[in-house]
Each structure stands twice: as structure tokens, then as C-alpha cells.
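In: A structural model of the following input is requested.
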Amino acid sequence: MDLEAVRTFVAVADAGQFQEAAVELAVTQQAVSKRIAALERNLGVRLFTRTPRGAQLTIDGQAFLPHARELLRVADRAVASVRAGRRPLRVDVINSRGAASGLMRDFHRAHPEIDLDVMLLFEMDTAVAAIRSGALDASFRAVGVPGRPLPPDIESVRVVDEPLQLLTGPGHALAGARSVTVAQLTGHRIWMPGIVPGTEWAAYYDDLVAEFGLTIEATGPNFGSDALLDTVADTPALATFMGEHTRLVWPADHGLRRIPVTDPTPVYPHSLLWHRDNPHPALATLRAYLAGTAADHDGTGTWTPDWTPHWTTAP
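Out: Okay, here's the model as predicted:
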């Protein structure tokens, strides 16, 4: 059904005159007459009766009018849903408890007027494909992994470095330390069952192991963070790494310790990815916000893999 003809029908019904409807629609009276005639042929009924006082709805026209109004409302909502700035900004934060999720919560508090759809995508390739297709506006990822370059239409900027902390149970040999150096971790078993080969975080920890001779184990099924915390709390021989900005809650009787790692401090480099031709105005707002919240980064006393992109001040 021709929506312009439906819109013309509603305009004539409201105005009661073909000429007044033509003025409202900024078309000729002849165009209005042609649209109404075409709609009547399509429906197989007469919608108006012409009288000296104007155009009056027939019984069929009266029956069709509320449905015509609803058709136009639906059409207007459909257009608004994809118009730049009207649909929510869709952002992938990988998981709901990490640093990226915290950044987006802060952004939402700073810009409550911007509608957000927060997504959790595990695979980087899935996130990049979604950005390229337009199904996703942005994603937080560690980028620069050798052998996995970003497509040329995907832009990225480093937005936050997250220091790693050692998480131990109360019986661990390092549980009483106020901080530990990377060298002190040599020989200790660091258990991280969530590491999946081929992911960017697996590449990060592979380089960390190679650089400092650490022992990181990814054995056993990954039953999630609660099971990880239970095991670390009950097993003095195991510890794990946790990002400083990761938000986890555990029972008080677990007695878990979060211990800063120093000399150097390994930091996980989070970058924002987006398509270079994405027109969503809220994306520019997000990029400017992240640029404004980035701390002064001189890299002193920290470690990242060689493939990590340099910091830039461009939003």
C-alpha cells in the first residue's frame, strides 16, 4: 500500500477539502486527486463523496480512517528507529563486571539523555563483524595482536589501562603482602580457567608468561567467576589475576585478598573500536567522554605487550 496515498487520505479527511490538503502537503490539488483515486482503486471502495461544502468520508472511508492513522504512526516509528541519533547506541563491553562495563556505567551517569544498548560479545571477530555490518556501534577490545590486524574500515583508540592485581585466598603464601613484584610471582601457580586460545586476552597472558616466566594455568572447565573465587579461597596453592576495575562480590568468610602487582605493574590495554563511517552522534559523544577521562599515561613502571598501540590524545 502506498503510504503517501494513505497520508494524503488522512490529510483530506482532516481538512475536509482537497485544496486545503494539497496546501498542507505542498502538492497540487491534481496530485491529491490522483493519489486518492489510486488508493480507492487499490481498496476497491469509494472513500470520499464530493459535495459543495467539500469532501465527506463515505462509510468505507470512516471505517478505513483509524487504520490509516495507525499505519502512518507505525511508519513514522519505523523511520525514527533508524534515524541517526534516535536509536540507542549499541556498545559491546565483553562482560558485565569488567572495566569496560564500568566505563559505560560512568558514561551513562554523565549522559543519561543517551539511550544505550549494552551487549556482551565473547569473540573479537564477532564484534568486528557486527561493527562492520552496522549491528554494533562500538566494542571494547585489546587490539594489535600479531597476525590479527583490524580491517581498514575499523578505527580504534586506546582508552584505559587496567592494572592487574593478584587475588589469593587467606592461606596463600603471599596473602599477607601489601604488594608483590612480578618477580615474586615466579613459581606460584596462577589459575585462570577463563583463558581461551585465540582470544586477545590469551595473547596478552601468553606474552606476560614469556616475558616474566610466570606459571599461568587454564586447566579445567570454566564454571564462572563464583566457582573461581570459591576455589581460590579454599586452595592455598592457587591464586589468580584480576583487573583492578573488575567488580566481583564474594562471601566475607572467603577471606580473599586483592594484592597490587608492581615492578612493573602489568596493565591490560582496553581500546574502543568503531566503524570509521558510523554516523551515530552519540558515538562521537562517547569517544570525547573517554578521551576526557583518560589519565596521564607515561607508562613508567608498567608493562604491556609490544603489540599494544600507543596512546593518542585524539578522541
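In: rest of the way, CA atoms for contacts and neighbours
Out: Fine.
In: got the contact list for the helix or strand harbouring Pro260?
Out: Applying DSSP states H and E as the criterion places Pro260 in strand 257-262. By C-alpha atoms under 8 Å, 6 or more residues apart in numbering, the residues outside strand 257-262 that reach it are 163-170, 175, 177-182, 301-302.
In: quick one, strands of the stretch 151-300 of the chain?
Out: 154-168, 180-181, 189-191, 215-217, 238-243, 257-262, 265-275 (DSSP state E, counting those that start in this stretch).
In: which of the ones you listed sits closest to Arg141?
Out: Smallest distance to Arg141 across the strands of the stretch 151-300 of the chain (C-alpha to C-alpha): 5.2 Å, for strand 265-275.
In: helices and strands around the closest one, which ones?
Out: Using 3 or more C-alpha pairs under 8 Å, 6 or more residues apart in numbering; DSSP states H and E, the elements in contact with strand 265-275 are helix 124-133, strand 138-141, strand 154-168, strand 302-303.
In: got the angle for it vs strand 257-262?
Out: 90 degrees (axes from the mean of the first three to the mean of the last three C-alpha atoms, to 10 degrees).
In: relative to helix 124-133, how tilted is strand 265-275?
Out: Angle between the axes of strand 265-275 and helix 124-133 is 30 degrees (criterion: the same axes, to 10 degrees).
In: so in this protein, which helix runs the longest?
Out: helix 59-82 (DSSP state H).
In: to compare against the first, here's the next sequence to fold:
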Amino acid sequence: MDTNALRSFVRAAELGQFQHAADELGVTQQAVSKRIASLERELEVRLFTRTARGVELTLDGQAFLPHAQSIVVGVERAITAVRPGSRALRIDVLGLRSAQAVVLHDYWRSHPETNLDVVTLRVNDPRVAVAAIEAGDIDASFRTVTDPAALPPGLQMIHAFDTPLELLVGPRHPLAAARRLTPPQLRKHRIWVPGIAPRSEWADFYDQLATAFDLRIDAAGPHFGDEVLLDTLAESSDVATLVGARDRYMWPTNHDLRRIPVVDPTLAYPLSLILPSANPHPELRGIIAHLGTLPRLPDTAWLPSWATTPQRDDDTENARGPRPRPRS
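Out: This next block holds a predicted model:
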């Protein structure tokens, strides 16, 4: 099986567009299309369907993707084995529009010499990311194991940064005209967060948030993607959601969505970075130092209970400086 075809398939699946995959791989879109067509003929299945926004995996494509990713990673590791130190720093983020990706992009813009590969494992259970670090498939992951005692020996989890939350609503929502909101003002309003996955760190986060402030967090229904969520908010007079202040969202201008800060206390989502305790990738130190320059939370802030646990070793603490303690 052609490894170039597999690599093209994997990147197209992760990025959602043949052109983006081609740009990353340094080939033409036509070359990516031909490689994937050849792969489909060999497998005798369709791997993609075309949409207005690019391409989406078929059910066969979804079944094939994790195996193809394993093969591509294995090939890259084999190459690295004979070219020590040549592989880019590979960091897992929850999504390419997430706060973690935004922060990494800001760092790379200031340090374009950094050989950086930002990947999305597309898994909800942080233990899968932990296993990928242990296997050497990735160098670090912006995930949180909410019970640090469950972290395997040989790995460490350090505090990365805290991202304040904002309420995202459409123009017909009762809170749409507010310039800022307090948690009590969110009570009885439907906050829709579809697709909260069991065992995920955000499931724990939203459970604690709902309990602390008596909020109505609605996780009903599958998550059909950010576009569907944004379309729903634009049309609704009673649905809202929570987003991170650094998360990057794009919507048509006629949606007229509003991002409203939540204050007194500021609701914040804590983000951690999991990496090896010994011999981490040398490029990580610069990124960890950059995380220490990010703005701190205000004095009145709320974070979940697991964010109060010390999560870094002495070397990392020295690289970043002191961490602000959560307030609740």
C-alpha cells in the first residue's frame, strides 16, 4: 500500500479539505485527489464524500482512519530512527480553532524557526492521549487527567493556562444586549453544550460548573460540528453556549452572534500540558516559557476543584514562573 496515499488520506481527513492537505504535503490538490482515488480503488470503498465546505469521511473512511494514522506514524517513527533529532515537535490540541491552537500559533509567529507539528488526535478520553505520548507518537498533549495520581510514571502534567469563558448567543436571545454577565444571570437559561463525552475532562468541568452556580447545562443530542451549533444559536431565542475567550470561531455576518464575558467571578477553563518527565522534546522549553507570559486571571475567578492540584515539577516551575491559584 502506497504510504504517500495513506499520508494524503490522513491529512485530508484531519483538515477536511484536499487543498489544505496538499499545501501541508507540498504537492498539488490534483496529486492528493489521485492518491486518494487510487487508495479507494485498492480498498474498493469510498473514503470521502464532498460537501460545500470540503470533504467528510464516509463510514468506511471513519473505520479506516485510525489504522491509517497508525501506519503513517509508524513510517515516520521508522524514518526518525535513522535520522535522530529530525522530527518536528508534535503537540496534540483539541481542535485547530481551540485556544491551545491559537496560543501555539502565536508562539510560532514569534518563533518561525520552530519545527512544529500541531495535530488533533480526535479522542475524548485523555488516557488515549497519554498512551500516545508513552508510545512516542506525540511529544505532548493539551489534555488534563483530572486525577493526577492516575498519570503513569514517566509523564508529568503541568498547568498551561486558564481561558476565561464567554456566553455566545444570537441576536434574539434575552441576554444578547448585555455587555457582561455574572453567573447568577445565567441561571434558568439553557446553555447547550452538545456532545459532552463521558470520561472527558470537560464532562467533569461542566458537572462542577453546573453544581457550583446552579446552571442548566444541556448536553442533549449529538454534536454535528461548530457550524451547526452556530446556525442554531443564530436562529434561537432561548439557546446559548459557553466558549473560551481565546477560541476562534467564524460565522456569517448575518448571524450577528455576540460573545459576552462572564465576570464576578470570571468562569475559567484550566488547560494542562502532558509531556514526558525525562528527555522531553527540546523545543518544548520555549513553548512552556511562552505559556508563562500569558495574561493571568482576575482576582475573582472560578476554576474546578482539580485545577488546585500542583501539577508541575521544579524545572518546569522555574521555566514558567509562579502560577496564579484558583479562586472559587
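In: picking that back up, and the longest helix of structure 1, what other elements does it pack with?
Out: Judged by 3+ C-alpha pairs under 8 Å, 6+ apart, the packing partners of helix 59-82 of structure 1 are helix 3-15.
In: centre of the chain versus the helix it packs on, how much separation?
Out: The chain centroid and the centroid of helix 3-15 of structure 1 are separated by 40 Å, computed with C-alpha atoms, centre = their mean, to the nearest Å.
In: so what touches it?
Out: Taking C-alpha under 8 Å, 6+ apart as the rule, helix 3-15 of structure 1 contacts 18, 20-21, 24-25, 32, 35-36, 38-39, 55-57, 65, 68-69, 71-72.
In: kindly tell me how buried the equivalent of Gly195 of structure 2 over in structure 1 is, as a neighbour count.
Out: Matched to structure 1 by TM-score structural alignment, Gly195 of structure 2 sits across from Gly194. As a burial measure, Gly194 of structure 1 scores 18 neighbours (other C-alpha atoms under 10 Å).
In: one more: Ala150 of structure 2?
Out: Neighbour tally, Ala150 of structure 2, other C-alpha under 10 Å: 9.
In: same thing with Leu229 of structure 1?
Out: Neighbours of Leu229 of structure 1 (other C-alpha under 10 Å): 21.
In: that one touches Ala252, doesn't it?
Out: No - between Leu229 of structure 1 and Ala252 there is no contact under C-alpha atoms under 8 Å: 11.7 Å.
In: for stretch 163-182 of structure 2, which positions count as buried?
Out: 163-173, 175-176, 180-181 (16 or more other C-alpha atoms under 10 Å).
In: and for stretch 206-224 of structure 1?
Out: Of the residues in stretch 206-224 of structure 1, Asp207, Leu208, Leu214, Thr215, Ile216, Ala218 count as buried by neighbour count, 16+ other C-alpha under 10 Å.
In: the counterpart of Arg83 of structure 1 in structure 2 and Glu56 of structure 2, how far apart?
Out: Here Arg83 of structure 1 is matched to Pro84 in structure 2, going by TM-score structural alignment. In this view, Pro84 of structure 2 and Glu56 of structure 2 are 36 Å apart by C-alpha to C-alpha, to the nearest Å.
In: more neighbours: which of the two?
Out: Just comparing Pro84 of structure 2 and Glu56: by other C-alpha under 10 Å the higher neighbour count belongs to Glu56, 19 against 9.
In: tell me the contacts of that one?
Out: Glu56 of structure 2 neighbours (C-alpha under 8 Å, 6+ apart): Ala13, Gly16, Phe48, Thr49, Arg50.
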